[in-house]
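[1] compute the structure for the input listed below.
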Amino acid sequence: MSKKVITFGEIMLRLATPGYNRFSQTNNFEATYGGGEVNVSVSLANFGIPTAYVTRLPANDIGKSCQQKLNGYGVDTDHIIFGGDRMGIYFLETGAVARGSKVVYDRENSAFTSLKKGMIDWDAVFEDADWFHWTGITPAISAGATEVLKEALCKANQKGIPVSCDVNYRSKLWKKGHKVEEEMPALIARTNVLIGNEFDAVRVLGVDTHLSADVEYSNETFGKVSKQLMEKFPRIEKIITTRRGTINANYNTWEGILFDGNKVFKSPSYQMTHIVDRVGGGDALMAGLIYGFLTYPKDSQKTIDFAVAASFLKHTISGDENDVSIDEVDQVMQGNLTGRINW
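    Down below sits the predicted model:
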């Protein structure tokens, strides 16, 4: 059996209005679980990659229910710790056409936000690890979560374990006195694979890209900015971004770009004419990238093609998780986009 991919972050209870109902219209919510890092673990488990998810859950029935749900997906939860008062919640109102989706967070004083150094045995977590993944959401949540993440990154670097990060900038989460530009650069300096874009380079990582605010981002601008990022953060080996063209809330175009330090690789562009749920699309991409890097490490083109195809499929599935198989992703990569019944 291959070694495990480790992901670390907060999982939340997701309460979504049914269909396209607004918060003011609904009398009930559809309850599931989700979070950037755990979504990656679930996708990888569906692809047959052993994966373990590390977090802190409340020691109550909701926390236990969440753990059981992850076990059902085949995700290793042995390193989840329990304690604290509650699970974080996010409320989702799905937009349609010209009305965008809305997210309301209720995650103050959650079990994860009260994490402290020393609570997680990272030597034990990384014993059979082949990859570690985190996102920029974790250091935005609390100072304690940031310190625990630093412990994990230092240990992963010591053990020579590849590290990936999705910058995932969320302005609503970063609080006064806890600034993204002060926290993220030191964390990215310990990372090998990065999902981010030209905006992230300026706003989050303090790189002067010399690009005007109204510039149209392109393969060329991405390659230039990626080189600047690699010069500032020499541990980074690959940088990936996505290009989403938004016609309306239900109709987007979608493609990805990968820079390996020498060359830019671009995926096919997909027309997503009926989006079911775009939440978790970036996480599905990250899982596809990790799968590609582990499965065909010398084929950057196939890696970005697989990742974008997997993410494309996620937009057709409700909930946070990308519940698809390798075969389904391969079918998309081969151009089978008709959606016909598989008799």
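
[2] only C-alpha atoms from now on, for both contacts and neighbour counts.
    Fine.

[3] from residue 135, how far off is residue 157?
    16 Å (C-alpha to C-alpha, to the nearest Å).

[4] now do the strands in the stretch 201-343 of the chain.
    238-248, 251-259, 264-266, 270-272 (DSSP state E, counting those that start in this stretch).

[5] and the last one, what does it pack onto?
    To tie it back to what came earlier, the one meant is strand 270-272. strand 251-259 (3 or more C-alpha pairs under 8 Å, 6 or more residues apart in numbering; DSSP states H and E).

[6] relative to strand 238-248, how tilted is the strand it packs on?
    170 degrees (axes from the mean of the first three to the mean of the last three C-alpha atoms, to 10 degrees).

[7] tell me what strand 251-259 is packed against?
    Looks like strand 251-259 contacts helix 219-232, strand 238-248, strand 264-266, strand 270-272, helix 300-314 (3+ C-alpha pairs under 8 Å, 6+ apart).

[8] just the ones you listed: most buried one?
    Across those, averaging neighbours per residue (mean count of other C-alpha atoms under 10 Å) puts helix 300-314 on top, at a mean of 25.

[9] quick one: residues in contact with it.
    Helix 300-314 is contacted from outside by 254-258, 260, 265-268, 270, 272, 277-278, 280-289, 291-293, 296-297, 321-324, 329-330, 332-333, using C-alpha atoms under 8 Å, 6 or more residues apart in numbering.

[10] coming back round to it: who's more crowded, residue 157 and residue 135?
    residue 135 (22 against 15; other C-alpha atoms under 10 Å).

[11] tell me which residues touch residue 13, please.
    With C-alpha under 8 Å, 6+ apart, residue 13 has these contacts: 31, 32, 33, 34, 87, 88, 89, 90.

[12] assign a three-state SS to it, would you?
    Following DSSP: H, G, I helix; E, B strand; the rest coil, the label given to residue 13 is strand.

[13] how close does it get to residue 266?
    35 Å.

[14] now residue 34
    Taking C-alpha to C-alpha, one finds residue 34 at 29 Å from residue 266.

[15] one more sequence to fold, the one below, so I can look at both together:
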Amino acid sequence: MKILAFGEVLLRFTVPDHLLLEQSDLVQLSTVGTGVNLLGSLAHFGYQTVLMTKLPANPLGRRVAADLRRLGISDQFVGYSGGHLGSFFVELGHGSRPERVTYQDRLASSFCAADATTYDFETALEGVNYVHICGIALSLTDQTRNAVYTLAKLAHAKGIQVCFDFNFRMSLNTGNSHRAMKQRYEQILPYADVVFGSKRDLVELLDYPDRSDEECYAQFTADYHVTTFAGTRRTNDNQRKYFQGFMMHAGKLFQSHPREIRILDRIGSGDAFASGVITGLIEKWPIDKTLDFAVANSVLTQATLNDTPLFTQQDVFDYLASNGQNELIR
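    Below is the predicted model of the structure:
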């Protein structure tokens, strides 16, 4: 089973020891991004993964490519151009203080500057079973938008399963009108088979009526002929936090059991959930099993520092078997 992801790679600088950025002269460097996180997780689950992106044509780009290979991700379709990579700083939350992310300029990156014509999508799709596209590309540049539209149309025409993640970020769209963003998402959704998102995406971005979850999801999947719509929600009960997944499939809404979470680092939690769902689809598991697996992978990831999930299928099943009371990951 082979999964291709298309998207940007970012450098993450994490401030250590729960310090604020102003308090520390040191940071921890890691290679991340939606595609990196998702594929890294799927590689640990035993699947063949490949990332298509652009990296700087300098030692930084080569270092990042080495990080991809270390995660088990093929860099066969990584191109090199330009000299800049987007980055962000993370200050970990603690107690009542939330986690804070500060982005550097990502729009000047090699990925954001690369035109669709510089990618060999035809060759990259050979032997691929699933393609994953992150919606953030719709918020970046004309070049990234044209590239994802081209890839989605081609993959769809070839009968390859297209997974699309809304990943809509208001912080990336302060200069874009609601109408423009809605049109961009409406343009790609007809080519998607599996979509990750939330009710908020449907109501606030696509202007769906604010009805019950099941009615809203049923209308969306019917409108765009989406086979699976999945996402997560967070709830609180006194001092405890819970994480839950849902999936709309074949006209029926399924919901997982809420699992208590103790958050060390919540970045990448959605990517961990998505990789779990894709695993269930690949393995043709029952939906309840798929949701439990996806939620557990995300819960484990949120209890781990950094974006990319590094757990095997057996790690996740051990967690589920012990109901989250594992004392040792083998």
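
[16] returning to that earlier point: which of the contacts of residue 13 of the first structure are buried?
    Neighbour counting over those (16 or more other C-alpha atoms under 10 Å) leaves 33, 34, 87, 88, 89, 90 as the buried ones.

[17] may I see the buried residues of stretch 267-284 of the second structure?
    Neighbour-count burial for stretch 267-284 of the second structure [16+ other C-alpha under 10 Å]: 267-280.

[18] now, among those, which is nearest to residue 43 of the second structure?
    residue 275 (9.8 Å; C-alpha to C-alpha).

[19] how about the closest one, what's its partner in the first structure?
    Taking TM-score structural alignment, the alignment pairs residue 275 of the second structure with residue 287 from the first structure.

[20] now do the SS call for the closest residue to that match other than its chain neighbours.
    In space, and not counting its chain neighbours, residue 287 of the first structure is closest to residue 40: 5.0 Å by C-alpha to C-alpha, 6 or more residues apart in numbering. Here residue 40 of the first structure is recorded as helix under three-state DSSP.

[21] what's the neighbour count on residue 40 of the first structure?
    Neighbours of residue 40 of the first structure (other C-alpha under 10 Å): 31.

[22] before we move on, what about residue 207 of the first structure?
    Count around residue 207 of the first structure with other C-alpha under 10 Å applied: 17.

[23] and it, what does it touch?
    201, 228, 229.

[24] which residue is nearest the centroid of the first structure?
    The centroid of the first structure falls nearest to residue 283 when counting by C-alpha atoms, centre = their mean (3.3 Å).

[25] roughly how far apart are it and residue 15 of the first structure?
    Residue 283 of the first structure is 19 Å from residue 15 of the first structure, by C-alpha to C-alpha.

[26] cool, residue 74 of the first structure as well?
    Counting by C-alpha to C-alpha - residue 74 of the first structure and residue 15 of the first structure are separated by 23 Å.

[27] between the buried residues of stretch 267-284 of the second structure, which is closest to residue 188 of the second structure?
    Residue 188 of the second structure has its nearest neighbour among these in residue 274, at 18.5 Å by C-alpha to C-alpha.

[28] which position in the second structure pairs with residue 16 of the first structure?
    Residue 16 of the first structure maps onto residue 14 in the second structure, by TM-score structural alignment.

[29] the residue nearest to residue 287 of the first structure touches residue 281, doesn't it?
    No. Counting by C-alpha atoms under 8 Å, residue 40 of the first structure sits too far from residue 281 to count as a contact (10.2 Å).

[30] tell me the contacts of residue 201 of the second structure?
    166, 168.

[31] that one belongs to a strand?
    No. Assignment of residue 201 of the second structure by three-state DSSP gives helix, placing it outside any strand.

[32] next, find the distance separating the counterpart of residue 262 of the first structure in the second structure from residue 214 of the second structure.
    Matched across to the second structure, residue 262 of the first structure falls on residue 251, judged by TM-score structural alignment. Distance, residue 251 of the second structure to residue 214 of the second structure, using C-alpha to C-alpha: 9 Å.

[33] now do residue 26 of the second structure
    47 Å.

[34] quick one: the helices in the first structure, in order.
    36-46, 61-73, 122-125, 137-141, 143-158, 180-188, 198-203, 219-232, 281-295, 300-314, 326-333 (DSSP state H).

[35] I'd like the ones you listed as CSV, with distance to residue 55 of the first structure appended.
    Formatted as CSV, the helices of the first structure follow (distance: least, C-alpha to C-alpha, whole Å):
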stretch, distance to residue 55 of the first structure
helix 36-46, 9
helix 61-73, 10
helix 122-125, 11
helix 137-141, 11
helix 143-158, 10
helix 180-188, 18
helix 198-203, 26
helix 219-232, 29
helix 281-295, 17
helix 300-314, 24
helix 326-333, 27
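
[36] who's in contact with residue 275 of the second structure?
    Contacts of residue 275 of the second structure by C-alpha under 8 Å, 6+ apart are 38, 39, 41, 42, 294.

[37] ok, which pair from these is furthest apart?
    The span of the contacts of residue 275 of the second structure, defined through C-alpha to C-alpha, is set by 39 and 294 at 14.3 Å.
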